[in-house]
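Colleague: Got a sequence here, can you model it:
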Amino acid sequence: MTTHDLANALEALSVNEHQHAVKGIKRGIERESLRIQDNGAISPQGHPKGVGSALTNGHITTDFSESLLEFITPVSESSTQTLKQLKDLQKFTLEKMGDELLWPISMPCFIEHQDDIVLAQFGSSNTGQMKTLYREGLKNRYGSMMQAIAGVHFNISFPDTLWQSLHSLQKSNASLQDFISEGYLSLIRNFKRELWLISYMFGASPALCNSFLQGRKTDLPFKKLGKGTLYLEVGTALRLGNLGYTNSAQSSLRVMYNSLDEYVAGLKKAINTPSEIYGDLDDYKSENPKQLNKNILQIENEFYSPIRPKRNAKSGETPTDALLRAGIEYVEIRALDVNPFSEVGIDIEQIHFLDVFLTYCLLKDSAPMDWKEQARSTENLDTVVNQGREEGLMLNFNNTQRSLQTWGDEIFTQLTDVAKWMDNAYGVNYYSDTIKRMATWIHNPELTYSGRYVSQLKESGLDNGHFALALASKYKQSHADTDYSEFLKPWLEQQVVESNEAQAAIEQADTQSFTAFLDAYFDGK
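Modeller: I've put the predicted structure just below:
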C-alpha cells in the first residue's frame, strides 16, 4: 500500500462515492477461560461431556489444557450480536459444569503445581493425538503455567467495498487481493508501533497469585496483598510481559511484516530449522515423544505474536500455505486481556474502540518496519506493562523520548477524526462517543482497566484469588438469570451431538499409524 496521509485518506473517502465504503466490518471473538472449582483452584475434571467434542465443536473447545475453555463466535457484522452469542455459549457451558465456575481474569487461579494442569485431550484420531502432543511440546518447552494464562482474541476483516475504494483512490496496479494483503500488513506494522496503547487502556492483569511464579525469581517491584497476592502498583498487563504469554526462546526469530512473502519465509524458516534448545527432547519418532519435532517451532501456531495475518485454511493446509494460496483475509488481535468487568470477557466499548483504532492503523502512513523498530515497539510494550500508569512515563518514539501522555493525545486526536468518519458512514454516534470518553484515560490512569482493578482489589482487602472468585460467582449467577438470545438451547444441544458424531467419524476413518500420519504432515508443510 502506498504511503498516504491520514487526513487526505479520510477526505478522499468522505465523498459520496466512498463515504459508506467502511460499512460491513466483520468480527469474531475467541474468549479463553479456566474452569475452576468453587474454592478457586483449577478444575481437575475433564472437558465437560455435555458440551460435545473439543476436537470438532466449532464454538466450544479447549486451548492448552482440559480446564482452559475457548468460546468461539461465528463471523458477524453486528458487534452486539457477537457479544450475545458469546454470552449464550458461556451460559450453555456453565450449565454443563456443575458447581464449577469460569475464571474471570487472565492470570491463572491458585495452582499448586504445574502437573495439576492436564493437557487437553482430543480423542484417539491422528489429528487429535497430534493436537495433544503439540501441547506436550509446549509444556516441555515453556512450562504449563504460561499456558494457563487466558486472553481474548479479536478477529476483524474490512469489507470489499473499502478495499475497492482504496484500490481505486490510490490508483494501484496490484491485483485487488495483493492490495488487500499489503493493506493488512500496513495495519499490522502500525498496530505493533502503538501496541503499548492497547496495554495501557485494556491491560487488566496487574496482579497475580504468587503460586504462578512457582519459585521463579523476578526483579519486578511487586507489592503484596493478603496471603498470596502480588501486584504492580502502576503495572497494566503482566500477561503481555516477560512473566506472561511470551517466549524468550523465540527472541531470535526475525519474523517481519513488510511483505507477505517475507512474513511467510520467516515462519517457514522457524518450523524447518532445528532448535539448539529443544534438540534433546524426544520427538514423534520416539517411543515416548515429548514434542512434535525438534525445530524452533513445532508448528506455526507456536509463534507468539500480539497480532497475526490470517486466512481460513482448507483441510490439512497450514496457516502459511493458506496465506500463500489466497492472501490475507483478516487479522487476529491477540493482545487483549480478559476484561474482568464484563461477564463475557470483553464489552461493546472495547469493540467500538478496536474498530476505530484498527481502521486508523489501516488508513495512516505505514512505512516498512525494520528489526530495530520492532524491538523498540517491544521495549515500549514492556515499559507500559510494568509501569504504564506511572506519572510522566517516557516511551521511545523513533529513538527520542516522548511522554506517554503526549503520544497518547496525538493518537486520540487522529482517532477522533477516524471515529467521526465512521459515525457518518454507519449513521451512528457511538464511535465518537467512545473515543471522546476513552481519550480522558490518557491523563487519568485510574480510569484504565488496570487502574480500576488495582483500586477495587485494594478496596476489597481480598486476595486476588478471592476477588476474582467473587466475580466468577457473580457472573455465573448473571448467566443463569438471563435467557438465551442468539443461540437457542436446542441448537446448542444439536452441536454437541453432531460434534461427537464428527469425532467418531474422524477416528473411524484413520488408516495410517500416528507416525506415518505425522511423516506425511511434515513432508507436506
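Colleague: going forward, measure contacts and count neighbours with C-alpha atoms only.
Modeller: Fine.
Colleague: for residue 208, what are its contacts?
Modeller: By Cα atoms under 8 Å, 6 or more residues apart in numbering, residue 208 lies in contact with 107-108, 229-231, 464-465.
Colleague: for residue 450, same thing?
Modeller: By Cα under 8 Å, 6+ apart, the contact list for residue 450 reads 200-206, 235-237.
Colleague: And the residues you listed, which is closest to residue 340?
Modeller: Closest to residue 340 out of the contacts of residue 450 is residue 204 (7.2 Å), distances taken as Cα to Cα.
Colleague: now the closest one: how far from residue 455?
Modeller: From residue 204 across to residue 455, the span is 12 Å (Cα to Cα, to the nearest Å).
Colleague: Could you check which of these two is surrounded by more residues?
Modeller: Using other Cα atoms under 10 Å, the more surrounded residue of residue 204 and residue 455 is residue 204, with 29 against 14.
Colleague: Which helix or which strand is home to residue 395?
Modeller: Per DSSP states H and E: residue 395 is located in strand 394-397.
Colleague: For that strand, give me every contacting residue.
Modeller: Outside strand 394-397, the residues that touch it by Cα under 8 Å, 6+ apart are 376, 379-380, 383, 401-404.
Colleague: Please convert the contacts of residue 208 to CSV, extending it with distance to residue 356.
Modeller: Shown next, in CSV, are the contacts of residue 208 (distance: Cα to Cα, whole Å):
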residue, distance to residue 356
107, 28
108, 31
229, 36
230, 34
231, 31
464, 33
465, 34
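Colleague: pretty sure residue 436 is touching residue 415, no?
Modeller: No - using Cα atoms under 8 Å, residue 436 makes no contact with residue 415, being 9.3 Å away.
Colleague: higher neighbour count, those two?
Modeller: Of the pair residue 436 and residue 415, residue 415 is the one with more neighbours under other Cα under 10 Å, namely 24 against 16.
Colleague: Which neighbouring elements make contact with the helix or strand containing that one?
Modeller: In this assignment (DSSP H and E), residue 415 forms part of helix 404-426. For helix 404-426, the contact count by 3 or more Cα pairs under 8 Å, 6 or more residues apart in numbering; DSSP states H and E identifies helix 348-363, helix 430-439 as packing neighbours.
Colleague: structure for this one too, so we can compare:
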Amino acid sequence: MLDTKCTSTLALIDPELALNLKSIVRGVEKEGLRVTPDNTVAQDGHPRALGSTLTHDSITTDYSEALLEFITPTSTSIDNTIEYLDRLHKLTLQNIGQQVIWPVSMPCSLNGDESIPIADYGTSNIGRLKHVYRQGLAVRYGRIMQSIAGIHYNFSLPDSFWQAYQQKMQAQSLTSSESLQDFKSAQYFSLIRNFRRYSWILHYLFGASPVLDQSFLNGRETHLQKFGERTFGLPYATSLRMSDLGYQNTAQQDLHVSYSSLPEYVKTLGEAIHQKYPPYEKIGVKVDGEYRQLNTNVLQIENEYYSDIRPKRVTHSGEKPIAALRDRGVEYIEVRILDINPFTRVGISASQMRFMDAFLLYCLFSQCPEVSDSCCPEIRDNQTKVILEGRNPDLTLRWGDHEIPFKQAATELLSAVQEIAGKLDQAHGADLHSTAVQEQLAKVENVALTPSGQVMQRIQNGEEFLEIARDQADQFAQQFSELAANVDFDQTLNEMAETSLRKQAELEQSDTLSFDEFLAAYNQA
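Modeller: Coordinates of the predicted model:
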C-alpha cells in the first residue's frame, strides 16, 4: 500500500539529529457540547466565570454558544498537555451546574436548527464578525452540521531540527539551498500531501462515531440502519462525523486548493475566498437590517474551507491567516480529522498523541511525488471506504489499478511508522512510542479494540447512542470531581478569565468604525 515511488529520508536521522525530536511541539484543541440533564443542548450563555470567549486563550467556543473549545498551550510534554486538558475540564464542570461536557463527536438530542444557539462574542467589530460568520454557516449548511465536535492536533518541529535536517538533505542533493523558512514550508507541505495519502488509517484507528441519534437526521432520508429506538448508523462505520452526513459542503466540491507548494496554496485558496457563488448571492448579505453572512463568496473566510489538515501560522492582531502564511511561511500543521474518543476522559490519550507524532514524522520523512489530479479520486475513495465500512473484514482499498486487502495495507503502513517510533524511543530513552504503534497494530488484528468497535459492541448489547454518551459523560464528570485540586492552576485560570473580560470590554470601547465599514474593509483585504 506504500507508494513505491517514495524515498525515505529516515536514514538521515542519526542519533544526534533524533535528539531534536524530543522537542516536538504539540497543542490540542478539544471541542465538547454543554449538555443538560435531559440530554439536550444547553441554551444558556457561556458562563461568565470562565471568561470571554473572544479573548480567552484556553477556554472559548466554536460554532455554538454551547460548543466549548479547550485550547492547550503549546508544549513539548505530552503528559503536561493531557494534564492541562484534565484541569480545563474539571474547572469548567465546576462552573456549569448540572450540565455535562458531551464526550463524543456526534451531538446529543437536537430539536432542529433553533436548538443550537450561535456563539456570541460581544459587540466589538471583531466579535460581531465572528458571530456573523457563524450565521453565514447556518444559512449555508444549517446549524445541525455545526454541532459536531472533534479534536484538532497541532504539530511542529523546532528550528534546531530543521537546520540540521536541511543540511543533511542538501548534502544528499535532496533539496535546494533555499532559506530555512522556505525549506520548512516546503517540508510541511510534503507532510500534508502524504497525510492525505495515508490518513485513511486514522479514521480506522481513532474513528469513534459509527452511530448517531435520530434527531441529528432532522427528518432527512438516510441510508443508515436503525439500531434500537432512536439510534442510526452503519455496522462497520468508523466515523460518520467525517462522512457526507457530517461536514458536507457541496459548494466546495468544485474547488481545487493546491497543496503542491505554499505559493500555490495561498493563490488557490485566495481565489476561492473571492469567488462569487450565485446560490449565496440569492441569500443576500444584509437583509432587513440584519446580516446573514459576511459575503456571497464560496468561502466567507479561509476557515470555511473544510480540510482534513491545514498549514498554519500564528497571526498578528487583525491579520488574516492566509496573509500570515504568505508573508511568514508555515509554522505548524493542524490535523482536523480526529473524533473525540468517548472512552478517554479528555477525548485523546497520551498513547494516541505518541502515535500521531510517529505517523506525522512518517509523512514528513517519506519524500513522495506530488499527488496528481488523477490520484485524488483514489485518495477520496479510500477515505470514504474506511469511514463507512472500515471494520468490514472484506474491505479492500484502491491502489493504482488494483485492490489490496485493508488489513495488508494497514499492517504495511503501521510497520513503516514503527521504524519512526524507534527513532523517537531512541531520543526519549524509553519504548513508549513503539508501544503506542503496537497498540494500533493490535486494532488491525482485532477490530473490537477500535473506538468505533467498542461503541458498536455496546449498541449490539442493546444500548442507545444517547445512553452510551450520557453514561460516559457522567463517569467522566465523577472522575474530574475526584481529581485533587490544583490551587495554582485555578488561580491562573481565574486571572485569565478576568483579563479576558477586561480585554473584550476594551475592544468594544476602542472601535472607531461602524460594523458596516469594518466588514467592507475586511472583505476587501
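Colleague: Got a TM-score for the two of them?
Modeller: TM-score for the superposed chains, counting by TM-score structural alignment, normalised by the length of the first structure: 0.96, backed by 518 aligned residues with a Cα RMSD of 1.7 Å.
Colleague: Most neighbours among the contacts of residue 450 of the first structure, which one?
Modeller: Comparing the contacts of residue 450 of the first structure by number of neighbours (other Cα under 10 Å), residue 236 comes first, having 36 neighbours.
Colleague: if I pick that one, what's in contact with it?
Modeller: Shown in contact with residue 236 of the first structure (Cα under 8 Å, 6+ apart): 199-200, 202-206, 384-389, 449-451.
Colleague: And the residue nearest the centre of the second structure?
Modeller: Geometric centre of the second structure, nearest residue: residue 336, 2.3 Å, by Cα atoms, centre = their mean.
Colleague: And what about that residue, helix, strand or coil?
Modeller: Taken by DSSP: H, G, I helix; E, B strand; the rest coil, the conformation at residue 336 of the second structure corresponds to strand.
Colleague: Identify the residue spatially nearest to it, adjacent ones excluded.
Modeller: Spatially, and ignoring its direct neighbours in sequence, residue 336 of the second structure is nearest to residue 152 (4.7 Å; Cα to Cα, 6 or more residues apart in numbering).
Colleague: Secondary structure element holding that neighbour?
Modeller: strand 151-156.
Colleague: Could you find the counterpart of residue 265 of the second structure in the first structure?
Modeller: Aligning on TM-score structural alignment places residue 265 of the second structure opposite residue 263 in the first structure.
Colleague: Am I right that that match falls within a helix?
Modeller: Yes - counting by three-state DSSP, residue 263 of the first structure is located in a helix.
Colleague: how close does residue 13 of the first structure get to residue 179 of the first structure?
Modeller: 17 Å.
Colleague: that older thread, tell me which of the contacts of residue 236 of the first structure is nearest to residue 118 of the first structure?
Modeller: For the contacts of residue 236 of the first structure, the nearest to residue 118 of the first structure is residue 205 (23.4 Å; Cα to Cα).
Colleague: Residue in the second structure paired with the closest one?
Modeller: In the second structure, residue 205 of the first structure lines up with residue 209, judged by TM-score structural alignment.
Colleague: contacting residues for its match?
Modeller: 104-106, 237-241, 339, 452, 455.
Colleague: One more: residue 64 of the second structure?
Modeller: Residues in contact with residue 64 of the second structure, defined by Cα under 8 Å, 6+ apart, are 116-119, 146-147.
Colleague: again, 7 Å this time
Modeller: Residues in contact with residue 64 of the second structure (Cα atoms under 7 Å, 6 or more residues apart in numbering) are 116-119.
Colleague: hmm, back to that, from the contact counts, what lies against the strand holding residue 152 of the second structure?
Modeller: On a contact count with 3 or more Cα pairs under 7 Å, 6 or more residues apart in numbering; DSSP states H and E, strand 151-156 of the second structure meets strand 25-35, strand 332-338.
Colleague: Give the next helix or strand downstream of the longest one.
Modeller: This means strand 25-35 of the second structure. Downstream of strand 25-35 of the second structure, the first helix or strand assigned by DSSP H and E is strand 59-61.
Colleague: Give me the contacts around that next one.
Modeller: Outside strand 59-61 of the second structure, the residues that touch it by Cα under 7 Å, 6+ apart are 53-54, 67-71, 119.
Colleague: Then stretch 343-357 of the second structure?
Modeller: With contact meaning Cα under 7 Å, 6+ apart, stretch 343-357 of the second structure is reached by 78-79, 82, 85-86, 103, 340-341, 433, 436-437, 476.
Colleague: ditto for stretch 147-162 of the second structure
Modeller: For stretch 147-162 of the second structure, the surrounding residues in contact (Cα under 7 Å, 6+ apart) are 17, 20, 23-32, 105-107, 184, 331-336, 338-340.
Colleague: Which of the contacts of strand 59-61 of the second structure has the largest number of neighbours?
Modeller: Within the contacts of strand 59-61 of the second structure, most neighbours by other Cα under 10 Å means residue 67, with 29 neighbours.
Colleague: if I look at residue 95 of the first structure, how far off is residue 492 of the first structure?
Modeller: For residue 95 of the first structure, the distance to residue 492 of the first structure - Cα to Cα - is 12 Å.
Colleague: Settle it for me: which of those two has more neighbours?
Modeller: Taking other Cα under 10 Å, residue 95 of the first structure and residue 492 do not tie; residue 492 has more neighbours (20 against 17).
Colleague: what about that one, which SS state?
Modeller: Under three-state DSSP, residue 492 of the first structure comes out as helix.
Colleague: still on that earlier bit, roughly how far does the residue nearest to residue 336 of the second structure sit from residue 69 of the second structure?
Modeller: For residue 152 of the second structure, the distance to residue 69 of the second structure - Cα to Cα - is 10 Å.
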